[in-house]
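> I need the structure of the sequence given here:
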Amino acid sequence: MEHRVLYDHRWAEDLYSSVRCSGMLLGMLFLIDWGTGRLTWSRGTLWVTLALVLFLVLFPARVSAGEGWLACRRPLRTRRVRTDVLVSVRCLDGVSRRLLLRDAFGDRVEIDPQVLVNNPDLWFRLAEDARRSAAAGTLTCGTTALRRIGERIDRETALSVFRASGLE
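You can find the predicted model right below:
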């Protein structure tokens, strides 16, 4: 059996977008201050710091998965969960939707469900391990959340096929 690691293939694109947004903010702030004649070293430092904070807020998590695990790497920390012994899967609503995975060892990972929609191979890996957890009896909460994500992925995949074939 092949044991390969799967990655979010859109991560680099998302990283580029966060760099672009931060750079555009910095450029606009410098341009406005330069145009009004108020650009100083202290204001320039403040604008660079503000752009850096925006970059860190927008920095995308690097999601990867293998057989029995899923990891989410951020700038300061990497979280990893054992997907073959999941205890719960919850969909958190708020400003942005998050999927919270917890395993039997107390580890937890929060990811954007859109990562799974954009990467069907990551979804397949997670769904297969979640089925294994449910069969073993460890997954006590979350089958509904997983089913909804699966339906969303199926819908997006069907729309992509229709678009590619010109049937939309």
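> switch to C-alpha atoms for all contacts and neighbour counts from now on
OK.
> surely Ile111 is in contact with Leu70?
No: Ile111 sits out of contact with Leu70 when judged by CA atoms under 8 Å, with a separation of 10.0 Å.
> touching both of the two, which residues are there?
Listed as contacting both Ile111 and Leu70 by CA atoms under 8 Å, 6 or more residues apart in numbering are Val63.
> more neighbours, these two?
Leu70 (26 against 19; other CA atoms under 10 Å).
> give the contact list for the more buried one.
Val63, Ser64, Arg80, Val81, Arg82, Thr83, Leu126.
> dump the residues you listed to a markdown table, plus neighbour count.
Shown next, in a markdown table, are the contacts of Leu70 (neighbours: other CA atoms under 10 Å):
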| residue | neighbour count |
| --- | --- |
| Val63 | 24 |
| Ser64 | 17 |
| Arg80 | 21 |
| Val81 | 23 |
| Arg82 | 27 |
| Thr83 | 28 |
| Leu126 | 23 |
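> one more to line up against the first:
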Amino acid sequence: MGHRDGTRDDVLPPHGATAARAAYDRRWAGDLRSAIRCSAVFLSLLVLIDCGAGRLTFVRGGLWVGLGVLLFLVLFPQRVTAGEGWLASRGPLRERRVRTDLLVSVRCLDGVSQRLRLRDMLGNRVEIDPQVLVDNPDLWRGLERDAYESAARGSLTCGETALRRISERVDRETALSVFRASGLE
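Model prediction:
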């Protein structure tokens, strides 16, 4: 049932779903490069300041490298992938999957950074940044289709308002993109 990477057989893509039809976060590679750059600059500044003060030792250098790696892990962007009936979010340590065709709830969590929590009938849960869906309409359309299918079946008991808000954001961003591309901004 369980696998080493945290995925479970019951949340793998349904039979017939192939990786060729999966939608990916198009901005993930750029976000990853930004995380690497920020961590490298932070590490370089720490080492440079310590070296300039004449206090750089092997132990202190190891501490600075550890802090640089810790910053990288904090900044590491989740890689969101979706296919027919599923959505996955992969972080630096593990992957979480949810069956979007079996959704029970969709909630917007406010705080320092807004998160969208999806939960399915099997008890699986995924949290993603809603901006990923706004930036990637292919990801959003697949989730939207499956979520409304779950609502029509009666399994989605909570979250239609959150879905409607995200749908409005996606539509607004898509319209603005079309206006920018056509010069009507």
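> re the thing from before, please list the members of the contacts of Leu70 of structure 1 that lie in strands.
Secondary structure from DSSP state E places Val63, Ser64, Arg80, Val81 of the contacts of Leu70 of structure 1 in strands.
> tell me which of those residues is nearest to Gly27 of structure 1?
Minimum distance to Gly27 of structure 1 across those is 30.3 Å, recorded for Val63 (CA to CA).
> counterpart of that closest one in structure 2?
In structure 2, the residue paired with Val63 of structure 1 is Val80, using TM-score structural alignment.
> that match is in contact with Ala88, isn't it?
Yes: Val80 of structure 2 lies in contact with Ala88 (CA under 8 Å); the separation is 5.7 Å.
> the longest helix seen in structure 2 vs structure 1, average offset?
Scanning structure 2 for the helix with the most residues, using DSSP state H, yields helix 28-52. With mean CA distance after the TM-score superposition for structure 1, helix 28-52 of structure 2 departs from structure 1 by a mean of 0.6 Å once superposed.
> buried sites along whatever helix or strand comes next after that helix?
The first helix or strand that comes after helix 28-52 of structure 2 along the chain, using DSSP states H and E, is helix 58-75. Across helix 58-75 of structure 2, burial judged by 16 or more other CA atoms under 10 Å covers Gly61, Trp64, Val65, Leu67, Gly68, Val69, Leu71, Phe72, Leu73, Leu75.
> ok, stretch 25-38 of structure 1 next?
Residues Leu25, Leu26, Leu29, Phe30, Asp33 are the ones in stretch 25-38 of structure 1 that count as buried (16+ other CA under 10 Å).
> same thing with stretch 144-158 of structure 1?
Ala145, Leu146, Ile149, Gly150, Arg152, Ile153.
> quick check, nearest of those residues to Ala135 of structure 1?
For the buried residues of stretch 144-158 of structure 1, the nearest to Ala135 of structure 1 is Leu146 (14.6 Å; CA to CA).
> that closest one matches what in structure 2?
In structure 2, Leu146 of structure 1 lands on Leu163 (TM-score structural alignment).
> center of structure 1 - which residue?
Asp112 (4.1 Å; CA atoms, centre = their mean).
> what's near enough to touch the closest residue in space to that one that isn't next to it in sequence?
Distances taken as CA to CA, 6 or more residues apart in numbering put Arg98 closest to Asp112 of structure 1, at 4.8 Å, once the chain neighbours are dropped. Residues near Arg98 of structure 1 by CA under 8 Å, 6+ apart: Cys91, Leu92, Glu110, Ile111, Asp112, Pro113.
> cool, thanks, talk later.
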